[in-house]
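S.K.: from the sequence below, what's the structure:
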Amino acid sequence: MRWTQKPKPDSEKVKALATELKVSELIATLLLQRDIATFEQARQFFRPSLEDLHDPYLMKDMDKAVSRIETAIENNENILVFGDYDVDGTTAVSLVSSYLRSFYPNVATYIPDRYDEGYGISYKGIDFAEDNEFTLIIALDCGIKSVDHVAYANERNIDFIICDHHRPGDMLPEAVAVLDPKREDCTYPYDELCGCGVGFKLVQALAKNRNQTLADLQIYLDLVATAIAADIVPMTGENRILAKFGLAVINSAPRPGIKALIQNVKKKALTITDVVFIIAPRINAAGRIKHGNEAVALLTEYDLDQAEQFACEIEKYNSDRKDLDKQITTEALSQIHENKETQNFTTVVYNENWHKGVIGIVASRLTETFYRPTIVFTKSGDKLAASARSVKDFDIYNALEACAEHLEQFGGHMYAAGMTLKEENYAAFKEAFERVVQETIHPDLLTPEVSVDAEINLTDINEKLLRILNQFEPFGPQNMTPVFMTKGMKDTGYAKGIGIEEDHLKLFVKQNGSDGFGAIGFGLGNKLERVKNQAPFDAVYCIDENEFNGNVSIQLRLKDLK
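M.R.: Next up, the predicted model:
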């Protein structure tokens, strides 16, 4: 790993903020690194409030969207809530449909089939709407590039409201309203919402129209928090407020579907990390293995017994997903080694038999292994479909744009994207993508980075520090768990490898006679020899809590050592 130190804020600013907030200079430093420089910004950070959410009508076209929905309700029209099959899409559909149904019955949901229809708005979905007399489609987490699909719907007298958060193309679809904070002509103050977040802003606007308060909408925030966690959007601004209050709902009064998914988890309180690793993969598994409809059925079910049955099915899909993911990752690794491509600037693999539902996960696994921009292709009908994942600070969307001549379509974010192409264009695309990345990526980005917030001594660590650090939660991009570096640590003689393969490292460390702390390094078992016999070492780590036999103690979660 590359250890990089975050820039140190101006020392006068650190002292001034520490004095104003009555905190240590270490805490003031961490806040300034997160662009929190005033008392008011610190208040919003440590005491987020739903009242700090922006007025939804600041979003371009929001008035048009609300007006069209109100007209549909007045005229007794059928409304179809349409969304993508991943966590962001299915939570968004569950959110908007369940809100609308709370006062209007003529609402149905539609999730496209991952294999038959692919990502985004589909002609099949529009045909379904026409056949079943839907005159308004609300598209969530998709649609910003669906110019032809919306034109097709317009010809059939079906109106579209698009709620998306992906980057628009050169032309916007001719929908009644296009809600997307990434529109160049949208001046909404926060443009990092996920798809479900944009859906929530629509609900917030509708609620405002009905004299409902934000308190009335809190029951939906478990869905929004799940989407924010799963979609890996920045944990700043509105996202952080929605995630914080959504986590509170998950931990106190989750909807039956989420309650059924987490009831076997033996933890007092779930964190955003738990949402990412426990709730999100299970919701995703429905769309990957069976159909996204099953996730929506779970998330909109109000009977706990029925929700538990749905959760049981989804647990099975998740188990199948794990098996497929393991098998395909093994096959992909073999292909890379056979083709002698481990030294490439990119990782691009293809097998027509790989399950389309798990290629995104496999792309993530390969990125972890080789730390390269990665694309995994499989056959989908008469074309190839792929999932792409990037490394920190490299924009894979821009790289794909540079190779667009070889692609049928593509879309996504800086770090994750999807695409389709004709099979005969695969080799040319692979070559072009390798060339583009080689020409544009900084060599440093091909080595995993651990970004250090501050260098401290072990004597700086105590219960008070941990208590304040816990208030930095929820963590996520742009508000990651603080990482510290300490030099000249020594193990006190307890170092050992743990786990079945002994691939994790357990230590008890001290520094210059300080109090000792337990430390654990997941995946660092191969460094055992370096720390034996009290050999001094430097380490980067997060400060954690360890609970054992009812006793809670401070623990260092090591990220790397040297």
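
S.K.: going forward, measure contacts and count neighbours with C-alpha atoms only.
M.R.: OK.

S.K.: could you look up the SS state of residue 167?
M.R.: Under DSSP: H, G, I helix; E, B strand; the rest coil, residue 167 falls in the coil class.

S.K.: could I get the contacting residues of it?
M.R.: Counting by Cα atoms under 8 Å, 6 or more residues apart in numbering, residue 167 makes contact with 144, 182, 183, 411, 412, 413.

S.K.: restricted to strands, list those.
M.R.: Members of the contacts of residue 167 lying in strands (criterion: DSSP state E): 411, 412.

S.K.: if we go by neighbour counts, what in the lengthiest helix in the chain is buried?
M.R.: For the chain, the helix reaching the highest residue count under DSSP state H is reported as helix 304-338. Across helix 304-338, burial judged by 16 or more other Cα atoms under 10 Å covers 304, 306-308, 310-311, 313-315, 317-318, 321, 324-325, 328-329, 332-333, 335-336.

S.K.: would you map the helices across the stretch 51-200 of the chain?
M.R.: For the stretch 51-200 of the chain, the helices defined by DSSP state H, counting those that start in this stretch cover 62-74, 87-101, 123-131, 147-155, 195-209.

S.K.: most neighbours out of the contacts of residue 167, which is it?
M.R.: Most neighbours among the contacts of residue 167, by other Cα atoms under 10 Å: residue 144, with 29 neighbours.

S.K.: now the other sequence, so there's something to compare against:
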Amino acid sequence: MRWKLKSKPDSETTKKLAHELSINTKLASILVQRGITSFDEAKHFFRPSLEDLHDPFLMKDMEKAVSRIEKAIQNNEQILIYGDYDVDGTTSVSLMYTYLKQQYSNIATYIPDRYKEGYGVSYQGIDFAADNDFSLIIALDCGIKAIEKVAYAKEKGIDFIICDHHKPGDEIPKATAVLNPKRVDCEYPYKELCGCGVGFKLIQALASKGNKELDELLPLLDLVATAIAADIVPMTGENRILAYYGLKVINQQPRIGIQALIKNLEKKELTISDVVFIIAPRINAAGRIKHANYAVELLTSSNEELASEIAIAIEEFNGHRKELDKEITAAALVQIEENDEIERFTTVVYDEDWHKGVIGIVASRLTETYYRPTIVFTKSEGKLAASARSVKGFDVYDALHKCSEFIEQFGGHKYAAGLTILPENYESFKNKFEEVVKNSIDKDLLTPEIVVDAELEFSDISPKFYRILQQMAPFGPENRKPIFKSSSVRDNGYGKRVGQDKTHLKLSLFQGKPESVINAIGFSLGDKIDHINNDFDILYQLDENTWNGRTSLQLQLKDLK
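M.R.: This next block holds a predicted model:
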């Protein structure tokens, strides 16, 4: 594990900000590192406001999209809301359906089957629309590369509005409107929205045309926050505002479906991290194991009994997903060893019987074990389908582009992608991918790195310090929960391994004075117990622990040396 301490920002700027905000310089320097250098910027950061959302009409084609939907409603046309089967896609569809359904009944939803239709807009979906007299499809979280599909729909008299956030290709589909802030010709000020975020901008535009206030859209933001968290987009700008208010909705007045998912949780207040690890995997499990329609039904349900039934079914899918994930990961690790591939620059594994719905999760697990770009293949519809995951700092999408001679189709982001190849090209692709990565990756990137925000003395840590840190939430990419380093700490002699299989480390630490002890927990750090006999350095995040009704600050250890 590499420790990388962020460089200290300019001390004059830090002191000035500390004075303006009446906070200590350690906190001020963390803010300056994140681009917050004035009282006004701090105010916008700590007090996100819906008023700071951009005008949706700044997005290219927004005017066209709004007038096409208004025309469809006036002419009583049938509208099909189409979305991908992951969290971003199902929340997008649920969002658009919830909003339009309030004023118009001629709408339906469509989620492609992960196994029969694959990712994105499908010919089957367009045929379904044609057979059932839909004349407008609103595609969410997909469609930016659906050139032929949109043309096919046009032949059948069906118009398309595309709301996507994935990287466009050289050509844009000839749809009625293509909303995507990443379009080269789109001057929208914020480029990092997720698919559901782009869908929300369309709703914001429709609402403003209907003289609705922004506040009226607040109940929809639980879905947007869930998508932002699950899609791991930067927690900056509009994403931060939408996630901030969406979390409030999740905690105070969640829709019936989300309520049904979280009703057995003991936690009073959910964070973005809880959305990532509790809500998102369950929504995702529907499309991975059965069909993503379950997720849309849950998220659009107004019937508590029905929502409860679907939530129970989804819980079962999630349990099954966990079992498959465990089995396939174990089998993949055996395959890497048997093929003598431990020393490679990449992991590429394949088994025709692996469940297509969990190969993405397995790719993430393998990346945790052998820290390098990873691709997991399985058989699907006579071809090989795969999920790719990368390591911090390496663009796997770009690497796949360099292997395109062996790829049928691919799409995705810098750190996660999906691809399809012909079975006979597997070995050639595997060798080419290894060669591309070997020749282009900075070798340092193959060792996990922890970026440290600041060095702290234990005397810096106080309830007030923690309270201000908490106000920096919601945390996520580009606004991570701060990680601190403290040097020359000692355990008071009661340090031990804990947990069912003794994989965790529980310590009581002091720095300098043995009488002021602070508790620490290190998940999966049990094997570092030998390092605690003398002085050692630690990396950690600040947390709270409640035990027997008493809440105290604790350190959540990330590493120790």
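
S.K.: ok, which stretches of the stretch 451-562 of structure 1 are strands?
M.R.: Residue ranges of the strands in the stretch 451-562 of structure 1, as given by DSSP state E, counting those that start in this stretch, are 454-455, 484-491, 496-498, 504-510, 517-521, 537-548, 551-561.

S.K.: please read the previous query as pertaining to the stretch 301-450 of structure 1.
M.R.: Secondary structure of the stretch 301-450 of structure 1, counting by DSSP E, counting those that start in this stretch: strands at 347-350, 374-380, 383-389, 409-412, 416-422, 449-452.

S.K.: of all those strands, which one is nearest residue 44 of structure 1?
M.R.: Closest to residue 44 of structure 1 of the strands of the stretch 301-450 of structure 1, according to Cα to Cα: strand 449-452, at 24.4 Å.

S.K.: who are the packing partners of that closest one?
M.R.: strand 2-5 (3 or more Cα pairs under 8 Å, 6 or more residues apart in numbering; DSSP states H and E).

S.K.: before we move on, the earlier item: which among the strands of the stretch 451-562 of structure 1 is found nearest to residue 393 of structure 1?
M.R.: With Cα to Cα as the measure, strand 551-561 is the member of these nearest residue 393 of structure 1 (19.4 Å).

S.K.: list the buried residues in the closest one.
M.R.: Neighbour-count burial for strand 551-561 of structure 1 [16+ other Cα under 10 Å]: 554, 555, 556, 557, 558, 559, 560, 561.

S.K.: same check on stretch 180-190 of structure 1?
M.R.: Applying 16+ other Cα under 10 Å to stretch 180-190 of structure 1 flags 180, 181, 182, 183, 186, 188 as buried.

S.K.: dump the strands of the stretch 451-562 of structure 1 to a markdown table, plus distance to residue 169 of structure 1.
M.R.: Output for the strands of the stretch 451-562 of structure 1, formatted as a markdown table (distance: least, Cα to Cα, whole Å):
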| stretch | distance to residue 169 of structure 1 |
| --- | --- |
| strand 454-455 | 40 |
| strand 484-491 | 41 |
| strand 496-498 | 50 |
| strand 504-510 | 46 |
| strand 517-521 | 44 |
| strand 537-548 | 40 |
| strand 551-561 | 39 |
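
S.K.: got the end-to-end distance for stretch 414-425 of structure 2?
M.R.: Stretch 414-425 of structure 2 stretches 23 Å from its first residue to its last (Cα to Cα, to the nearest Å).

S.K.: so what's the gap between that stretch and the chain middle?
M.R.: 21 Å (Cα atoms, centre = their mean, to the nearest Å).

S.K.: also stretch 458-470 of structure 2?
M.R.: Worked out by Cα atoms, centre = their mean, stretch 458-470 of structure 2 lies 28 Å from the chain centre.

S.K.: what residues does that stretch touch?
M.R.: 27, 482, 486, 510, 511, 542, 543, 553.

S.K.: who does the host helix or strand of the first one touch, helix- and strand-wise?
M.R.: When elements are assigned from DSSP states H and E, residue 27 of structure 2 belongs to helix 25-33. With contacts taken as 3+ Cα pairs under 8 Å, 6+ apart, helix 25-33 of structure 2 sits against helix 11-21.
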